[in-house]
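Participant: Model the structure of this input:
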Amino acid sequence: MENTSLTLKIGDFEVNRLGYGAMQLTGKGVFGAVEDGANAVKVLQAAVAGGVNFIDTAEAYGPKFNESLIADALYPYQSDLLIATKGGFDRPGPNNWIPNGSPENIRENIEGSLRRLKVDTIGLWQLHRIDPKVDVAETLKPVVEAVKKGKIRYVGLSEVNVEQIKKIQEILPIASVQNLYNLGNRQWESVLDYTAQQQLAFIPWYPLASGPSKLESKIKAVAEKHHATIAQIALAWLLKRSSNILLIPGTKSVAHLNENLKAAAVQLSDEEFEALSA
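Facilitator: Below you'll find the model as predicted:
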């Protein structure tokens, strides 16, 4: 539970452990284009200017709009910027997410992401969900193919258990796992421990429990002591929990972005960490 370093390695990439998740830069229900495009561009540019070199997006965000927005804001990319995207969902409407692991869909997702992000190689491509209707080995055939052709550098998974990770590791190397995890919801503790042992990046989504005010009473005293916000303490706890955790808090506000980035400076004591974890 020591955040000895504020960077971690994903293959050859050394990334700052405070990244940025771009999902909120979409329309309502993660559908359609973001309302204020100029502001969204500012947020993305401010993230990179603030030292963020890991940005998480997905074909399903928008769908498609979010990847194009990132290219509009940041292309040509800084050489040390790792953009992670995902595939494997159909989006018929707002807040509607249907897993689609058919090889045809995955292939189309990969080719589309390459085009929209304006890259020849996707730095980290993640399977957004395992489709229960399709054998995962079939789903991953186009991914294996894309890795061989140099279209994907590293592969990650999302919302998987340890058995599923092990099964997929027999098919191809895995660099990261993105599961729901935060101070208030630690159902994937076993996955976090497995990824740490395997030296894979663990990327918690909803790192702020979609508003850490839910944990306010627990965190308040610690936050006051550090002259920090509730959100900063929630993020600092994750950084201390395991050195393979890579954070992707999302926001539509430059001020809130800068506040999140300052969480890296908050050093919790072991006692504080234990009190928050209890």
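
Participant: From now on I want contacts and neighbour counts done on CA atoms only, so please keep to that.
Facilitator: Will do.

Participant: neighbours of the residue lying closest to L117 once chain neighbours are set aside, just the number please.
Facilitator: Excluding its sequence neighbours, the residue lying closest to L117 (CA to CA, 6 or more residues apart in numbering) is A71, at 5.2 Å. Summarising burial for A71: neighbours were counted as other CA atoms under 10 Å, giving 17.

Participant: if I've got this straight, V15 is in a helix?
Facilitator: No - applying DSSP: H, G, I helix; E, B strand; the rest coil, one finds V15 to be strand, outside a helix.

Participant: number of nearby residues for it?
Facilitator: Applying other CA under 10 Å, we find 21 residues neighbouring V15.

Participant: Give me the next element, helix or strand, following the helix or strand hosting the residue nearest to L117.
Facilitator: Secondary structure from DSSP states H and E places A71 in helix 65-74. Sequence order places strand 82-87 as the next helix or strand after helix 65-74, per DSSP H and E.

Participant: what about that following strand, distance to the chain center?
Facilitator: 8 Å (CA atoms, centre = their mean, to the nearest Å).

Participant: which helices and strands sit right next to that strand?
Facilitator: strand 54-56, helix 103-117, strand 122-127 (3 or more CA pairs under 8 Å, 6 or more residues apart in numbering; DSSP states H and E).

Participant: JSON lines for the ones you listed, including mean neighbour count?
Facilitator: Listed next are the helices and strands packed on strand 82-87 as JSON lines, based on neighbours: other CA atoms under 10 Å:
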{"stretch": "strand 54-56", "mean neighbour count": "24"}
{"stretch": "helix 103-117", "mean neighbour count": "19"}
{"stretch": "strand 122-127", "mean neighbour count": "24"}
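
Participant: OK, contacts around the closest residue in space to V52 that isn't next to it in sequence?
Facilitator: Sequence neighbours aside, G19 is the residue nearest to V52 in space, at 5.3 Å (criterion: CA to CA, 6+ apart). Each residue near G19 by CA atoms under 8 Å, 6 or more residues apart in numbering is listed here: V52, N53, F54, I55, D56, L246, L247, I248, P249.

Participant: again with N53
Facilitator: V15, N16, G19, D80, L81, L82 are the contacts of N53 under CA under 8 Å, 6+ apart.

Participant: can you put those residues in a markdown table and add distance to G32?
Facilitator: Written out in a markdown table, the entries for these read as follows (distance: CA to CA, whole Å):
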| residue | distance to G32 |
| --- | --- |
| V15 | 29 |
| N16 | 30 |
| G19 | 23 |
| D80 | 29 |
| L81 | 25 |
| L82 | 24 |
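
Participant: let's see this one next to it:
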Amino acid sequence: MKYRKLGDGLEVSALGLGCMPMAGVGNNMYGVATEAESVATIHRAIDLGVTFFDTAEVYGPHLNEALVGKAIEGRRDGLVIATKFGFRLNEDGIRGLDSSPGNVRRACEGSLRRLGIETIDLYYQHRVDPDVPIEDTVGAMAELVKEGKVRHLGLSEAGVETIRRAATVHPIAALQSEYSLWERDVEEEILPLCRTLGMGFVPYSPLGRGFLTGQIKARTDLPEGDYRLNDPRYSEENFDQNLKMVDAVKVIAGRHSVSPAQVALAWLLAQGDDVVPIPGSKRRATLEDSMAAIDVTLDHEDLAALDAAAPRGGTSGPRYGERMMAMVRI
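Facilitator: Below you'll find the predicted structure:
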């Protein structure tokens, strides 16, 4: 494994592990996951030198943090555990956004308990709450840093002005947002701003929710109840058009004798030393394939071909439905 630095001096493995597929927003969001294999996947990641693990209160809800906590018990040293807050939850599930100072503290205490740790290494606001000034939210997060409950602060899917305002209150170590060959909009303003402010960038869904792996050749390959059956880019009207991008990835994968997933991750790693993708996995086999991307080097010809095949704005369909799109870049 290789290692990189995000902002505020936070060092992590150059590839992290997104734990959401192990217990996402609702059960089996990306197909069936078993606890035993999920725990084994986290253990295997640690053995491979992965130090960066990403979860969130809302995944499950709560189930994912508890699973991660179980997996890291006795192996906590040297790991960077990232989790997120920002939703109002009750026994029926998600009931809107809530980044009020009171909810920041409530969520943190719950996450610490479920994870079985004394300090959260990187604590993200999961989605910006338009009803709470970001200064109030980050101020409450900063109090948790002073108390030793949190080490570093992060934002997720925040807009330009929110990022700027947040950084005036407390150093922000990382922005997590969707970024991949099929979602490049952050390159216009968001990524340059992070670099200006000294923030690291953590791409989630770096494999296009599995699309860029080349393993999904038709919508019928997805199991019943899979979230992606409602993803606009997986829709019948967009699916075949987006496969053309995967074809280009496969050509380069063949040239290097690696998997398409490794090419997609290597492309992200080539975008800068401050970029740390967190591919999601719930099985050891896919984890091992993804982590091998650390040793894949794309040359100028490869990068030019991928840029041509997957230009910014070139993917067919929006990345989310209308409701979820309304929650990003605020």
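
Participant: re the thing from before, for Y181 of the first structure, which of the helices and strands packed on strand 82-87 of the first structure is the nearest?
Facilitator: strand 54-56 (15.8 Å; CA to CA).

Participant: What is the distance between that closest one and the centre of its chain?
Facilitator: Here the centre of strand 54-56 of the first structure is set off from its chain's centre by 6 Å, with CA atoms, centre = their mean.

Participant: Burial check on the corresponding residue of the second structure for T85 of the first structure, number of neighbours?
Facilitator: Mapped onto the second structure by TM-score structural alignment, T85 of the first structure lines up with T83. If you count neighbours by other CA under 10 Å, T83 of the second structure ends up with 25.

Participant: ok, back up a step: and the residue nearest to L117 of the first structure? What does it align with in the second structure?
Facilitator: Using TM-score structural alignment, A71 of the first structure pairs with G69 in the second structure.

Participant: before we move on, the earlier item: closest one to V155 of the first structure among the helices and strands packed on strand 82-87 of the first structure?
Facilitator: Checking these against V155 of the first structure by CA to CA gives strand 122-127 as the closest, at 5.0 Å.

Participant: continuing past the closest one, what's the next helix or strand?
Facilitator: helix 136-148.

Participant: Show where the helix or strand that that next one is followed by falls in the second structure, residue numbers please.
Facilitator: Using DSSP H and E, the next helix or strand after helix 136-148 of the first structure towards the C-terminus is strand 152-158. The alignment of strand 152-158 of the first structure onto the second structure (TM-score structural alignment) spans residues 150-156.

Participant: check the fit of the matching stretch onto the first structure and give the mean distance.
Facilitator: Average distance, stretch 150-156 of the second structure versus aligned residues of the first structure after superposition (mean CA distance after the TM-score superposition for the first structure): 0.4 Å.

Participant: Just tell me what N258 of the first structure corresponds to in the second structure.
Facilitator: By TM-score structural alignment, N258 of the first structure lines up with E288 in the second structure.

Participant: Likewise for Q24 of the first structure?
Facilitator: By TM-score structural alignment, Q24 of the first structure lines up with P21.

Participant: ditto for A60 of the first structure
Facilitator: By TM-score structural alignment, A60 of the first structure lines up with V58.

Participant: What about F65 of the first structure, how many residues nearby?
Facilitator: 21.

Participant: For H256 of the first structure, see how far away it is.
Facilitator: Remark: distance between F65 of the first structure and H256 of the first structure (CA to CA, to the nearest Å) = 22 Å.

Participant: Likewise for A263 of the first structure?
Facilitator: For A263 of the first structure relative to H256 of the first structure (CA to CA), the value is 11 Å.

Participant: more crowded one of those two?
Facilitator: Neighbour tally, A263 of the first structure and H256, criterion other CA under 10 Å: the higher count belongs to A263, 21 against 15.

Participant: wait, what's in contact with the residue lying closest to that one once chain neighbours are set aside?
Facilitator: Using CA to CA, 6+ apart and skipping the chain neighbours, the partner closest in space to A263 of the first structure is Q232 (4.6 Å). Q232 of the first structure is in contact with A223, E259, N260, K262, A263, V266, counting by CA under 8 Å, 6+ apart.

Participant: Then P279 of the second structure?
Facilitator: Counted by CA under 8 Å, 6+ apart, P279 of the second structure has contacts L15, G16, L17, G18, Y204, S205, P206, L207, S290.

Participant: Trace it over to the first structure, please.
Facilitator: Correspondence of P279 of the second structure to the first structure, assessed by TM-score structural alignment: P249.

Participant: which residues in the stretch 151-278 of the first structure form helices?
Facilitator: Counting by DSSP state H, counting those that start in this stretch, the stretch 151-278 of the first structure has helices at residues 162-169, 189-198, 216-225, 230-241, 254-261, 270-277.

Participant: hmm, back to that, the second structure: which residue goes with the residue nearest to A263 of the first structure?
Facilitator: Q232 of the first structure maps onto Q262 in the second structure, by TM-score structural alignment.

Participant: Same question for N105 of the first structure.
Facilitator: Using TM-score structural alignment, N105 of the first structure lines up with N103 in the second structure.
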